[in-house]
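Novice: Okay, predicted coordinates and the sequence, questions at the end:
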Amino acid sequence: MGDRVKTAADLRSARWFAPDDLRSFGHRSRLMQLGYAEEDFRDKPVIGILNTWSELNSCHAHFRERAQDVKRGVFQAGGFAVELPSLSVDESFTKPTSMLYRNMLAMETEEMIRSHPLDGVVLMGGCDKTTPGLVMGAISAGVPMIYLPAGPMLRGHYAGKILGSGSDAWKYWDERRAGNISDEEWLGVQGGIARSAGTCMTMGTASTMTAITDAMGLTLPGASSIPAVDSGHQRMGSACGRRIVEMVWEDLTPDRIVTEASVRNAAIVAMATGCSTNAVVHLIAMARRAGIDLTLDDLDALGRVTPLIANVRPSGKDYLMEDFFQAGGLRALMKQIEDRLDGSVLTVTGRSLSDNLEGAEVYNDDVIRPLSNPVYQEGSLAVLRGNLSPDGAIIKPAACDPKFHVHEGPALVFDSYPEMKKAVDDESLQVTPDHVMVLRNAGPQGGPGFPEWGMLPIPKALIKQGHRDMLRISDARMSGTSYGACVLHVAPESHVGGPLALLKTGDTVRLDLPARRLDMLVDEDELARRRAEWTPPQPHYQRGYGYMFQRHVTQADKGCDFNFLEAGFGHAADEPDIF
């Protein structure tokens, strides 16, 4: 690894513990109150383990034990480990949406680091919003950091069939709505689809974001692929502990790792994996924390030339993350596309990306395809613009029926999720497969919080006719485990007066994916009249965090961060001299 560039006197924590004054006496005394002797912490890097464990976060159910593995590694390397609980932004239970609290976790992470005597941090996350939240905060804080991904859970099973998180839940739910699934079968799927600790084992948002962080150089090489309950995950935890101590002595800070080149690498890898649509908003937010102006057009350009080579559901057809790991994992995938990546970038290992990929090998070329036989010729995502989405919208072409790539049909517009939900369960709803279902008021401010409502349920009337996909448009997000002809993240959102607010039921909507266009075929005079009549909705919150969120959150195309937390507002590492 790298040479030491710091001495004990240079440690950030020395400001708390080294001086012979009353304040530092108090700091040392309180550590002794906790049972530590000065030999435990004096002249050693203090490593904060930021742990997003919670009893309501099944993805992180193993993090209590994994934190102990990290501590073991820290102590082995001569550091002093302290575990700090962090906001556990779980995907399954947090209402109205976990996305509302991603920025809260980012703020907490930044302030936790800044306000405590930490020389470096191990960030423990994995469930969808924990990865970007932790990384965003740590980038802004500026101390050495390494990310420990939770890892995917084991494959799901029921009645001899392999089940994938989310993806198969949607499919079986459609069959239940059609009357094809019994109570017993439904209960069996419910109990079999999630069999262990760990994140969704499809290439949903969790695996997408940990892969992005891995590709960006912020994890140990290939760490994102290791299943949560594999013993290799324990060993990786200890290795994170050992490495972060070395990073502190080397002063290997995130600004040296998160660069334009490493962000571009991460975006290319995301496209090649069949990434979640949520990758767009999170990757843009992470990049902007580092002062990198990543745009939707940048991502679309990479998507046009990056083949999808990970045959993992939902974009792939056959395999899950456990199979991906056994096939060689992310290092093997990156080795397949190494000539498209900047191998010179620095990573948390202190070595280059190319060095980290040495010896990587694909063990199953149906799971990780060669470039000559991709799952899909272009990348996972496409960006649409037009008079419905002047600032952009997102679609996942590989996950929807190709017949919808060019589609024109009448809009069926809903102003709220309850209104939409009631309508789709009404078997008398007047709807055809050519209709374009539209949900608005579901964006960052409108949701509130940008909920995962974008995979609108197929109306029951169409389900019973055998239809399983149709074009759907919203200013919401959708789960990374979702699929179908869903246009998402329409910006600007309808709540702030975006063009989606002007669309009416019966208007013709046209999607032209090859041309990257999304339009409503309504003349400009009529749109001007509707705009003059439009009145802004009332804000959702009058107090607290929600009040702050709705006044400072940026739109989807800018990453939905708070405008006062982006890099233009400076770094928390530029700390005032308060000692």
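Specialist: In hand now; what should we look at? Numbering: from 1, shown residues only.
Novice: Please make it C-alpha for all contacts and neighbour counts, starting now.
Specialist: Noted.
Novice: right, and His27 touches Phe17 too?
Specialist: Yes: using Cα atoms under 8 Å, His27 makes contact with Phe17 at a distance of 6.3 Å.
Novice: Who has more neighbours out of these two?
Specialist: The neighbour comparison of His27 against Phe17 (other Cα atoms under 10 Å) goes to Phe17, with 23 against 15.
Novice: For Met32, see how far away that one is.
Specialist: Between Phe17 and Met32 the distance, using Cα to Cα, to the nearest Å, works out to 12 Å.
Novice: got another, please set it beside the one above:
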Amino acid sequence: AEALGVTMPGASSIPAVDSGHDRMAAASGRRVVELVRDDLRLSKILTREAYEDAVATVLALGGSTNAVIHLIAMAGRSGIRLTLDDFDRTARTVPVLANLRPGGRYLMEDFHFAGGLPAFLGRLTDVLHLDRPTVAHPTLREQLDGALVHDPEVIRPRDNPLAPEGGVAVLRGNLCPDGAVIKHIAAEPRLLKHTGPAVVFDDYRTMQRTINDPGLGITPDHVLVLRNAGPKGGPGMPEYGMLPIPDYLLKQGVRDMVRISDARMSGTSYGACVLHIAPESYVGGPLALVRTGDTITLDVGARSLHLHLPDGELARRRSEWTAPPERYQRGYGALYNEQITQADTGCDFAFLAKPGEVPDPYVG
């Protein structure tokens, strides 16, 4: 929100018990009255340039994969088409400069006292749209003027990044034709290119009940697959994506495995977790066709997620696949299931995201 320009500078990282919250609340209250008087509306702030800057900020922070869905949906409500390709293109040009967990060492409190987002954005001025307005200043350039980094270990300089590319990668392949994401900065490097056999769980409860069963024969080389956890399959796309590692492997010292799903995960989670696979399995995406024992390759460098099956076998399995029965016949559940979009388009209601004008109720 601060990168978009819709908060006061420095608002996004104030520690929970810091008195800065009271001061920020008072400053925000004063400013919002001025915004009304000046008729400065969100539509003037939330431009394509603002969304592009927010994308660059998330990637340079090594931020949450959830931000991908949120920003695509918000841009859609603003009448702006933001896509996974925009994230992928920016990720290849923006380094990770925030040395923050889970990809780095420090906490958000450290980030705040190192200068917060104004200082951080000051490291990215070459990729930002500095002449766009914010709620606090006529231009972002003026907003960042004078912002200082107080700890270059927390907010790294451009010549000493935490990683040379953005912290979230967009994947494509026959398992995710409409895309998937991975926060690869928070994964063990050895797993960024990995091939292994799948162990498939059809739902989260089954996975919870059976993941520690030695009879499944799960090894560190396996690829754990969870399906029916997407926007419709969840329903609601819950944060199931950080699948647990079997207890007996944890006792052996295993701390990461490749895990793939059509779910989300918390921004503070870590691991080689491929998320947001689209289309989701519940609507017949390729994830629905995977079987235990199938070989899957994750290659983050190539931005690829591939299921090693001939096209003919995939077609045969698709012809045998049957859609799950509808959960809801009426009411909100039926409306949700009918209108919710897939992860790559923001998991928004189609009728709210469609192009068009909304008439002003106070006119006429």
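Specialist: Arrived safely. It should be emphasised that the depicted structure is a prediction, and the values quoted were computed from it without experimental measurement.
Novice: which non-adjacent residue is nearest Gly62 of structure 2?
Specialist: Gly167 (4.1 Å; Cα to Cα, 6 or more residues apart in numbering).
Novice: And for Pro410 of structure 1?
Specialist: Leaving out its chain neighbours, the residue that sits closest to Pro410 of structure 1 by Cα to Cα, 6+ apart is Thr508, at 4.5 Å.
Novice: So what does that neighbour match up with in structure 2?
Specialist: Here Thr508 of structure 1 is matched to Thr295 in structure 2, going by TM-score structural alignment.
Novice: can you pull the contacts of that match?
Specialist: Thr295 of structure 2 sits next to 195-198, 307-309 when contact means Cα atoms under 8 Å, 6 or more residues apart in numbering.
Novice: Repeat the analysis, applying 6 Å as the threshold.
Specialist: Counting by Cα atoms under 6 Å, 6 or more residues apart in numbering, Thr295 of structure 2 touches 196-197, 308.
Novice: these two touch, right, the residue nearest to Gly62 of structure 2 and Thr57?
Specialist: No: using Cα atoms under 6 Å, Gly167 of structure 2 makes no contact with Thr57, being 10.4 Å away.
Novice: Which of the helices or strands spans Pro197 of structure 2?
Specialist: strand 193-201 (DSSP states H and E).
Novice: elements contacting the very next helix or strand once past that strand?
Specialist: The C-terminal neighbour of strand 193-201 of structure 2 among helices and strands, as given by DSSP H and E, is helix 204-210. With contacts defined as 3 or more Cα pairs under 6 Å, 6 or more residues apart in numbering; DSSP states H and E, helix 204-210 of structure 2 has no helix or strand neighbours.
Novice: Need the residues that contact helix 204-210 of structure 2.
Specialist: Counting by Cα under 6 Å, 6+ apart, Phe201 sit against helix 204-210 of structure 2.
Novice: Now do it: which range of structure 1 does it align onto?
Specialist: Under the criterion TM-score structural alignment, helix 204-210 of structure 2 matches residues 417-423.
Novice: what's the mean deviation for the matching stretch versus structure 2?
Specialist: Stretch 417-423 of structure 1, aligned to structure 2 and superposed, deviates on average by 1.1 Å (mean Cα distance after the TM-score superposition for structure 1).
Novice: Please point out which parts of that stretch sit buried.
Specialist: 417, 420, 423 (16 or more other Cα atoms under 10 Å).
Novice: Spatially nearest residue to the equivalent of Thr65 of structure 2 over in structure 1 (excluding sequence neighbours)?
Specialist: In structure 1, Thr65 of structure 2 lines up with Thr277, judged by TM-score structural alignment. The shortest distance from Thr277 of structure 1 to any non-neighbouring residue, by Cα to Cα, 6+ apart, is to Gly480 (6.3 Å).
Novice: does that neighbour really touch Thr205, like I thought?
Specialist: Yes: with contact defined as Cα under 6 Å, Gly480 of structure 1 reaches Thr205; the gap is 4.5 Å.
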